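3D model of this:
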Amino acid sequence: MKKALSCALIGTLVISLSPIQQASAQSIEDLNKEIENLEKEQNTKQNETNKLEEKQNETENKINDNKAEQNKTQSDINNIDQKLTDTRNKIDAKEKQIDATNKEIEDLTNRIEELKKEIKDLEERIEKRDKLLKDRLRSIQQNGGEMPYIEVIFGSQSFGDFISRSISVNKIMDSDKEIMDQQKKDKATLEAAKIEVEDKKEKIETEKANLEAQKKELESLKQDLDKQIAQKEKIMEKLEEEHNHLEEYKISIEDEKQILANQAAAAAKAKEIAESEKGKLEQAAREQEEKARKEAEAAAAAKKQASENNNTSSSSSDSKSSSTSSPSQSTPEVTTQSGGGNGTFSWPTSGTISSTYGHRWGKLHRGIDFAVSVGTPVKAAAPGVVIQTNKEHGPGMNGYGNVILIAHSINGETYTTLYAHLSSMAVSSGDVVSAGQVIGNSGNTGHSTGPHLHFEIHKGGWNGDANAKDPMNYLP
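Coordinates of the predicted model:
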């Protein structure tokens, strides 16, 4: 491949109708210019690489800051989540306490019903005693005051009657006393029962109200915590989205760096080839100069000998002529297509152009599409060095599928051609290719709606939309 590119370079540099010395000098001058341009391109690529490294470092810092913010947000979420768990547990505990209190209230309600029955019985007994006591008081009043217990005793007719009357009086007195004591006790019990019921009822209702208030506060706290964790989760979602964008940007920078490194390597290889060709041409020039010197010496010697011979002979010497031939220039195969351009590049494949260069649907279509079936040979559009080859599922060049990028140095200008959606690739990064050399086959890989070859030309290194050119302006 290197030999083929060397021949192509020589072919483009040699002027067939000029003397060899002038062609060599002109070729060397062109090669010096090309080497100078390639050195400038290497410096440019290095500067671009340095800028990309600065962007990469800035992106790394942003990613680290993003990770730190994610860690802090996650820590906040964990703390809030722990508070939520504690709050839910407290709410559950309060609900259990409220349930227990409701059970106490239920038991107390039953007790109140029982007390109401007891109170009703007490009230009935008290009412009966009140009636009995009222009757006795009425009897006493009717008899003129206190009951004449002494008269009853001393009105006994005999000792046995005395004893009997004494016992009866004692029983009456004891009964009255018992009635009075029981009445007093029942009234006290009634009052105590009422107080107990009211106190317990008030206490339980107060406790229940407190528990309900505490539960309400906990539920309010839970709502606040739910809002906080929802906000934190939104922040976390945005941070994760930002992190993904930063990672993608970081990958795109790495891809750009790789492309720049490959372009720099291609420029270095092209420079190496140009320097090699320059050395060959310089060697050829020296050899031609040595040959011319020897021929001049030989001619001078012949002229001197002829002059001497003129003195003795009138015969003339045969003139000698020398002829030079210029190296043949191989012409790459020309297709029958017509692009109407300047012919800087040759057609990468044969076939109908199904889509041209230009803006559509708000996006630049950077090249032209050839409607060819899968497996159609794809050729390098000019001599150059393969910058890189990406497989369909490899990093970078998203959407191109299997793609090849080739760097070219033509007439002191650098170009990059791109061949996309290939079914197979026959070259690798760093390979030197000649114009018309088969580098792969067309296909339908990547973001493709059907089998075709997508072909781009960029002036300088590949840089997306920035330096894409209409290939039709460069095709013959």
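
Going by C-alpha atoms from here, please, whenever you check contacts or count neighbours.
Fine.

Beyond the host helix or strand of Gln258, next helix or strand please.
Assessed by DSSP states H and E, Gln258 sits inside helix 159-310. Scanning forward in sequence from helix 159-310 by DSSP H and E, the next helix or strand is strand 352-355.

structure for this one too, so we can compare:
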Amino acid sequence: MHMKRLMAYIVMLIVVVSFFFPYAVSAQSITQLEEELAELEAEKNTIDRNASNAEQKLKENEQRQAEVNAEINNITNELEVTEANLVDKQVEINETSQQIDSIESSIRKTEIEIELTEKEIVDLNAEIDDLITRIAERDDLIKNRMRSIQQNGGDVNYLQVIFGSQSFGDFINRVAALTTIIEQDQWIIESQQADQVDLENMRVEVEEKQNKLIVDKENLEDDKNELDRQRTNLVAQEKELINLQDRLNEQMDEQSNLLVTLEEEFEELEDYQVTLADLQEIQRREVTALQRAIELAREQERGGQGIGQLSQDRSGGGRAVLAWPASTRRVTSPYGYRTHPISGRQSFHNGIDIADPGYQEIYAAEAGVVTATFTEYDGRMNGYGDAIMITHYIDMNGDGNRQQVTTLYSHLRSGTTLVRAGDQVQRGQQIATMGNTGNSTAQHLDFEVHIGTWNGRANSVNPMDYLN
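Prediction:
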């Protein structure tokens, strides 16, 4: 911010001051000064328009920032919803996977049961084979028994057996024997019927069990296939949500970068607006100074001591033409490259530092007009702190051609500046007091001499070559 303002001051002083203080006073005229004043007023109007445009652009930038912030809030909300949906979707996927695992376990259990049932069927078939054999044997026995009864006349034979007994004991024995035969026949018939029923029941039971297990397995496989389909859909939805999240993050990055750009643009516009405000203020001072220059030119035209007659008896050509600018002559830092006392880096010193403690007065090195002042109240000159610029017209080379020279007095004590822009000062006139404002490590005066307008190192010269 301060560097930009310093550069703004430099540019403004180069452009504006050069309007009304050309290199040779002899080329000046009141008409030219008045024309330059009109040009300065026109330039002021242009700057006023630029200031208005800058204000409009700042409003537009603020509106755009508000829109971008709203979009960022919308994206943030969408991201929060998407992230919540992703969590829910992952829960659904996990639950579905657990269900699939459970069904797969049931399928494996059912398959084992089917295998056991199949083994049971094999064992049952063996039992059925045994039962069929027993039934066949009983069938043969029954058939033989029935054939014997039929061949011997049926029930008559039983009577013959009973009445053919030789004694009562023989009768009893024959009746018991017949009873046993009849009971055995009855048992064979009943066993045959029971075995046939058991056989039928066992077949039905095993078949039903096998069929049920097959149906259960098919149902489980159907359920598993349905869950697989659901899980596939859930994974696809999760992928869509992740893609949406990625797109939203990209949009967030774009909007955040845009917001950073807008904020930087806003800061630049603010700096530009401040620079324009500074320029407007300096132009106001320069108008005052130019009006004062016109008055001096008119005074010179009337035969008075205008700015064109100042220092006329002091020429350069190797001789000192500037008065010492302070009440002390102690030089602590010369002109040229040096180790900066604050940054510690090598840098170019555009002037000389004159320093001593206590109360030290600062003087105008030559008669001239105050171009600008920089104080706590009217805008300090970046690291220079409180400062004064004075424009002079001096024959620096001893060739009779006086040229514009700008002297700068900086790090002045706050509140001690005795002049304002447009004031005419005389050689040796006190203009301030030595101080320590701005970027400074101790009380001193930074005194600079510039051929033409103040332009940093570009047109600075060693003050020691011109001081007496």
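
Run through the strands of the stretch 301-450 of the second structure in chain order.
With strands called from DSSP state E, counting those that start in this stretch, the stretch 301-450 of the second structure shows them at 331-333, 336-339, 346-349, 351-354, 361-363, 368-374, 386-394, 403-412, 424-425, 430-433, 445-451.

The last one vs the first structure, average distance?
After superposition onto the first structure, strand 445-451 of the second structure sits on average 3.5 Å from its aligned residues (mean Cα distance after the TM-score superposition for the first structure).

helices and strands around that strand, which ones?
strand 351-354, strand 403-412, strand 460-461 (3 or more Cα pairs under 8 Å, 6 or more residues apart in numbering; DSSP states H and E).

circling back to that earlier point, might you calculate how far the helix holding Gln258 of the first structure sits from the centre of the chain?
Here helix 159-310 of the first structure is found 15 Å from its chain centre; the criterion is Cα atoms, centre = their mean, to the nearest Å.

Can you spell out which helices and strands pack onto that helix?
Using 3+ Cα pairs under 8 Å, 6+ apart, helix 159-310 of the first structure is in contact with helix 2-13, helix 20-142, helix 149-154, strand 384-390, strand 402-410.

Go again with 10 Å.
Contacts defined by 3 or more Cα pairs under 10 Å, 6 or more residues apart in numbering; DSSP states H and E place helix 159-310 of the first structure against helix 2-13, helix 20-142, helix 149-154, strand 384-390, strand 402-410, strand 432-433.

Now the ones you listed in CSV, please, with extra columns for distance to Ile163 of the first structure and mean neighbour count.
Output for those, formatted as CSV (distance: least, Cα to Cα, whole Å; neighbours: other Cα atoms under 10 Å):
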stretch, distance to Ile163 of the first structure, mean neighbour count
helix 2-13, 157, 17
helix 20-142, 24, 16
helix 149-154, 8, 14
strand 384-390, 136, 26
strand 402-410, 137, 26
strand 432-433, 152, 25
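
Nearest to Arg165 of the first structure, out of the ones you listed?
Nearest of those to Arg165 of the first structure, taken as Cα to Cα: helix 149-154 at 5.7 Å.

So what touches that closest one?
With contacts defined as Cα atoms under 10 Å, 6 or more residues apart in numbering, helix 149-154 of the first structure is touched by 155, 161-170, 172-173.

which among those residues end up buried?
Among the contacts of helix 149-154 of the first structure, the ones that count as buried by 16 or more other Cα atoms under 10 Å are Phe162, Arg165, Ser166, Val169.

Please report the distance of Gln196 of the second structure from Ala326 of the second structure.
When distance is defined by Cα to Cα, to the nearest Å, Gln196 of the second structure is 140 Å away from Ala326 of the second structure.

just Asp223 of the second structure next, same as before
101 Å.
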